[in-house]
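Engineer: Only the shape, not the letters, is given here:
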């Protein structure tokens, strides 16, 4: 069964349970947000496959995340700052342009959560904390996460949000049907990213050390 959902195509991937600020300045999206507020409805955030966020039409990927509006701040220039929270995933079955904004006929795309390997989950958590530490050391990018969620699905979406990989990889994570497969993919991505960050960190340390001491450096 399909339902109508207003769509907001963006050059970003939005994950369930995550929070995101949005600046609403185009008239068509002001209309959309007013509609959602008036009817207490979510809208869908989808990654742009081709086209642009501003101006002309954008072709989105098929799978996106419903967004619940938590807060709206009206600005003096008549734009809006909003905070949204990711709800669940959907898959677009049909697109319509009957409104100023894009509308999709969508179906739910529930996550299959059975069969999660607890050992895999633990490895992902450990690798993710290590990744965040190396990310700060190598690139100066600080992502503060005091505690990961207690459930496997929450961990998976938090890791997906925190991974600084390209949009195709992020969309790939959002599109996987099974939680186990998401965690497996995240473990592989984390392993790869940690190796890259270790090499960057090692190079930075080498540049700061006297040549005579470089032979002692190793991550093994």
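Structural biologist: Sure thing, it's come through. Source: prediction; values computed, not measured. Numbers count the residues shown, from 1 in each chain.
Engineer: Please count neighbours and contacts with C-alpha atoms only from this point.
Structural biologist: Will do.
Engineer: Which elements pack onto the longest strand anywhere in the chain?
Structural biologist: Ordering each strand of the chain by length in residues (DSSP state E) puts strand 80-96 first. Packing partners of strand 80-96 (3 or more C-alpha pairs under 8 Å, 6 or more residues apart in numbering; DSSP states H and E): strand 19-24, strand 63-74, strand 103-108.
Engineer: Indicate which one of these is closest to residue 94.
Structural biologist: strand 103-108 (5.0 Å; C-alpha to C-alpha).
Engineer: Which parts of this structure are helices?
Structural biologist: 27-39, 118-139, 152-162, 167-175, 179-208 (DSSP state H).
Engineer: how about the shortest one: buried residues?
Structural biologist: This means helix 167-175. Judged by neighbour count (16 or more other C-alpha atoms under 10 Å), helix 167-175 contains these buried residues: 169, 170, 171, 173, 174, 175.
Engineer: Tell me how far residue 190 lies from residue 136.
Structural biologist: Between residue 190 and residue 136 the computed distance is 15 Å (C-alpha to C-alpha, to the nearest Å).
Engineer: Which residue, other than its chain neighbours, is closest to residue 112?
Structural biologist: The spatially closest residue to residue 112, leaving aside those adjacent along the chain, is residue 178, at 4.6 Å (C-alpha to C-alpha, 6 or more residues apart in numbering).
Engineer: same deal with residue 184?
Structural biologist: Counting by C-alpha to C-alpha, 6+ apart, residue 184 lies nearest to residue 120, which is 7.4 Å off, once chain neighbours are set aside.
Engineer: re earlier: for the residue nearest to residue 112, give me its contacts.
Structural biologist: 111, 112, 113 (C-alpha atoms under 8 Å, 6 or more residues apart in numbering).
Engineer: Okay, one more to line up with it:
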């Protein structure tokens, strides 16, 4: 099965039709294009738009026993809104029960996307607790759910495998102390991200506004990590990095690499264009 990241050549994937949803907004009119999708994963080319973190008093309670949706070739980060396609029978049964009861589940990436019936050994041990905002029926018989990432969690064990996975889970929170070093890491990330956005075709201007309006360090790090075009193993590594300064170090390294590639690509393009112009 194709890797979603490998199908997206642009380093920063925020697209102009992504929208922000307030906690109090109605989702009845929330629409998203699901014409190009992979079963149990992200639609190709979709990015993840941030949501303001909900008031802890209003946040759904995270149960000790958490229904698990295994997804392929993508990682969901806290604070993002993501459409996920559901194609496997176990996943459909899970979604059916979600609609009837609690809207809170755990989303965990598979270590190997080709595994059709994943067990504990096939899953990463850290995922994201999400609340399901909406369910959509797709024309090919599959379904899609739109989820809002709440917080990281760790899997202790699976307590059920049929009709779908249920895990004993515990929350994993960000850790950081506000220091001048963290402030410098954040400013570096913003500077690199601005330059990457400027050099990446098709990224809307609102991306910069969104980035600048995210106040919490961990939320900003997750927004950047979610929208970088990285292999799943590297995104999962960032999800599993609970120390926020360390997460920013990894993000800054990835941003610097992608910026270098973009600048080199632009330089080559300019040289080729100049040579073509001279021959005409």
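Structural biologist: Arrived safely. Computed from a predicted structure; not experimentally measured.
Engineer: on that earlier part again, columns neighbour count and distance to residue 14 of structure 1 on top of the contacts of residue 178 of structure 1, output as TSV?
Structural biologist: Output for the contacts of residue 178 of structure 1, formatted as TSV (neighbours: other C-alpha atoms under 10 Å; distance: C-alpha to C-alpha, whole Å):
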residue	neighbour count	distance to residue 14 of structure 1
111	17	15
112	14	19
113	13	19
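Engineer: With respect to residue 164 of structure 1, which of those residues is nearest?
Structural biologist: When the contacts of residue 178 of structure 1 are compared against residue 164 of structure 1 (criterion: C-alpha to C-alpha), the nearest one is residue 111, at 22.6 Å.
Engineer: Roughly how far does the counterpart of that closest one in structure 2 sit from residue 50 of structure 2?
Structural biologist: For residue 111 of structure 1, the aligned position in structure 2 is occupied by residue 174, per TM-score structural alignment. For residue 174 of structure 2, the distance to residue 50 of structure 2 equals 17 Å [C-alpha to C-alpha].
Engineer: same deal with residue 167 of structure 2?
Structural biologist: Taking C-alpha to C-alpha, one finds residue 167 of structure 2 at 26 Å from residue 50 of structure 2.
Engineer: Residue 48 of structure 1 matches what in structure 2?
Structural biologist: That one, residue 48 of structure 1, aligns with residue 110 by TM-score structural alignment.
Engineer: residues in contact with residue 116 of structure 2?
Structural biologist: Contacts of residue 116 of structure 2 (C-alpha under 8 Å, 6+ apart): residue 88.
Engineer: What is the aligned counterpart of residue 153 of structure 2 in structure 1?
Structural biologist: Per TM-score structural alignment, residue 153 of structure 2 is aligned with residue 90.
Engineer: Tell me how far its match lies from residue 98 of structure 1.
Structural biologist: 20 Å.
Engineer: higher neighbour count, the two?
Structural biologist: residue 90 (23 against 8; other C-alpha atoms under 10 Å).
Engineer: Surely that one touches residue 107?
Structural biologist: Yes. At 5.5 Å, residue 90 of structure 1 counts as touching residue 107 under the criterion of C-alpha atoms under 8 Å.
Engineer: State the number of residues packed around residue 120 of structure 1.
Structural biologist: Residue 120 of structure 1, neighbours per other C-alpha under 10 Å, totals 13.
Engineer: wait, isn't it in contact with residue 182?
Structural biologist: No. The criterion here is C-alpha under 8 Å, and residue 120 of structure 1 misses it with residue 182 at 10.8 Å.
Engineer: how long is stretch 173-183 of structure 2 end to end?
Structural biologist: 20 Å.
Engineer: tell me which residues in it are buried?
Structural biologist: residue 182.
Engineer: cool, stretch 72-85 of structure 1 as well?
Structural biologist: 72, 80, 82, 83, 84, 85.
Engineer: TSV please, covering these and showing distance to residue 154 of structure 1.
Structural biologist: As requested, those are arranged in TSV below (distance: C-alpha to C-alpha, whole Å):
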residue	distance to residue 154 of structure 1
72	25
80	29
82	23
83	19
84	17
85	13
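Engineer: Widest-spaced pair of the residues you listed?
Structural biologist: Between any two of the buried residues of stretch 72-85 of structure 1 (C-alpha to C-alpha), the greatest distance is 16.2 Å, for 80 and 85.
Engineer: got a list of what residue 160 of structure 1 touches?
Structural biologist: 15, 170, 173, 186.
Engineer: Looking at structure 2, name the residue matched to the third one.
Structural biologist: Structural correspondence for residue 173 of structure 1 with respect to structure 2 (TM-score structural alignment): residue 238.
Engineer: wait, doesn't its match sit right on residue 249?
Structural biologist: No. At 10.0 Å, residue 238 of structure 2 does not count as touching residue 249 under the criterion of C-alpha under 8 Å.
Engineer: related to what we said a few turns ago, who's more crowded, residue 167 and residue 50 of structure 2?
Structural biologist: A direct count of neighbours by other C-alpha under 10 Å for residue 167 of structure 2 and residue 50 places residue 50 higher, at 28 against 21.
Engineer: any idea how far residue 205 of structure 1 is from the residue lying farthest from the centre of structure 1?
Structural biologist: Distance from the C-alpha centroid of structure 1, by C-alpha atoms, centre = their mean, peaks at residue 212 (44.1 Å). To residue 205 of structure 1, residue 212 of structure 1 is 13 Å away according to C-alpha to C-alpha.
Engineer: So which bit of structure 2 is stretch 184-192 of structure 1 matched to?
Structural biologist: The aligned range for stretch 184-192 of structure 1 is 249-257, by TM-score structural alignment.
Engineer: Average offset of the matching stretch relative to structure 1?
Structural biologist: Following the fit onto structure 1, the mean deviation recorded for stretch 249-257 of structure 2 is 1.3 Å by mean C-alpha distance after the TM-score superposition for structure 1.
Engineer: Contacts only, for the residue nearest to the spatial centre of structure 2.
Structural biologist: By C-alpha atoms, centre = their mean, structure 2 has its centre lying nearest to residue 76, at 3.6 Å. By C-alpha under 8 Å, 6+ apart, the residues touching residue 76 of structure 2 are 82, 107, 108, 127, 128, 149, 226.
Engineer: Under the alignment, what does the first one map to in structure 1?
Structural biologist: In structure 1, the residue matched to residue 82 of structure 2 (TM-score structural alignment) is residue 20.
Engineer: how close does that match get to residue 182 of structure 1?
Structural biologist: 21 Å.
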